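J.: below: sequence and its predicted model.
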Amino acid sequence: MAFLFLGLAAILGIVSLVCFILIIVKMFQNDDSTLGIICIVTIFCGIGGLIAFVMGWINAGKYNASQLMLIWTGAIVGSVILNIIGSALGAGELPQ
């Protein structure tokens, strides 16, 4: 049962990745290419997603991406909750 929760969390992680890519595209479409490049380069350091998320919310009106940001926020919150439930149910234990 725990693996079901973790599988759903992984699907929400993919949704989150798609939202990240769409926000980067919106940045380039709205002449924020420097910000888009910074987010792409720093994603490998672990902060690029956070930068894109925060700047996406700040510029949601400019990017016309309010609904996309709500979906991304829901995916992040849902993934965290499902990961906690899956871990609490013992998905980290190996079958013996």
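T.: Perfect, thanks for sending it. Residues are numbered from 1 along each chain as shown.
J.: please count neighbours and contacts with C-alpha atoms only from this point.
T.: Noted.
J.: next one: the residue nearest the centre of the chain from Trp57, what distance?
T.: Nearest residue to the geometric centre of the chain (Cα atoms, centre = their mean): Ser16, 3.2 Å. Applying Cα to Cα, to the nearest Å, the value for Ser16 to Trp57 is 14 Å.
J.: one more to weigh against that first structure:
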Amino acid sequence: WGAMEWRDTGSNLVTTSLSDASNYQLEAVYNSNPNYLRINPFIDKSHSTSLDNSKDEYLKYLYQLGRQAIVYNQVALNNFAAQLVESHKGD
């Protein structure tokens, strides 16, 4: 492998490991499952290394990805919201 081929693999490894580390830390801070919900939509491989891409096409892709994640995770989001409301009723 040449240096340029390692760049793509390395950047994917870095972004994945950063995401996993953030997830671990947030679970620890928020005392795991009851207080923390993470939704990880699948990002198409052609977009996965576009960390600093601010082109309209990519922003539209991210917007649609977010909308899709809401639809696919509607039950989990509703349950989580209800749990948060219930846990803060006495506040």
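T.: Yes, it's here. On a predicted model such as this, the values are computed, not experimentally measured, just so you know.
J.: need the TM-score from the superposition.
T.: The TM-score (TM-score structural alignment, normalised by the length of structure 2) is 0.36; 47 aligned residues with a Cα RMSD of 3.6 Å.
J.: related to what we said a few turns ago, mind listing what the residue nearest to the centre of structure 1 touches?
T.: Trp72, Ala75, Ile76 (Cα atoms under 8 Å, 6 or more residues apart in numbering).
J.: surely Ala52 of structure 1 touches Ile23?
T.: Yes - look at Ala52 of structure 1 against Ile23 with Cα atoms under 8 Å: they come within range, at 7.0 Å.
J.: what does stretch 68-84 of structure 1 rub up against?
T.: With Cα under 8 Å, 6+ apart, stretch 68-84 of structure 1 has contacts from 5-6, 8-10, 12-13, 15-16, 19-20, 53, 56-57, 60.
J.: quick one: neighbours of Gly61 of structure 1, just the number.
T.: 10 (other Cα atoms under 10 Å).
J.: tally of neighbours for Gly49 of structure 1?
T.: 20.
J.: same question, the one 3 residues further on
T.: By the criterion of other Cα under 10 Å, Ala52 of structure 1 has 24 neighbours.
J.: then Ile58 of structure 1?
T.: Ile58 of structure 1, neighbours per other Cα under 10 Å, totals 12.
J.: cool, and Gln67 of structure 1?
T.: 10.
J.: any chance you could map the helices in structure 1?
T.: Here structure 1 has its helices, by DSSP state H, at 2-29, 33-42, 48-58, 60-63, 66-88.
J.: what's the single longest helix in structure 2?
T.: Assigned via DSSP H, structure 2 shows its longest helix as helix 3-29.
J.: in it, what's buried?
T.: Asn12, Asn23, Leu26, Glu27 (16 or more other Cα atoms under 10 Å).
J.: so which elements touch that helix?
T.: Helices and strands touching helix 3-29 of structure 2, as assessed by 3 or more Cα pairs under 8 Å, 6 or more residues apart in numbering; DSSP states H and E, are absent.
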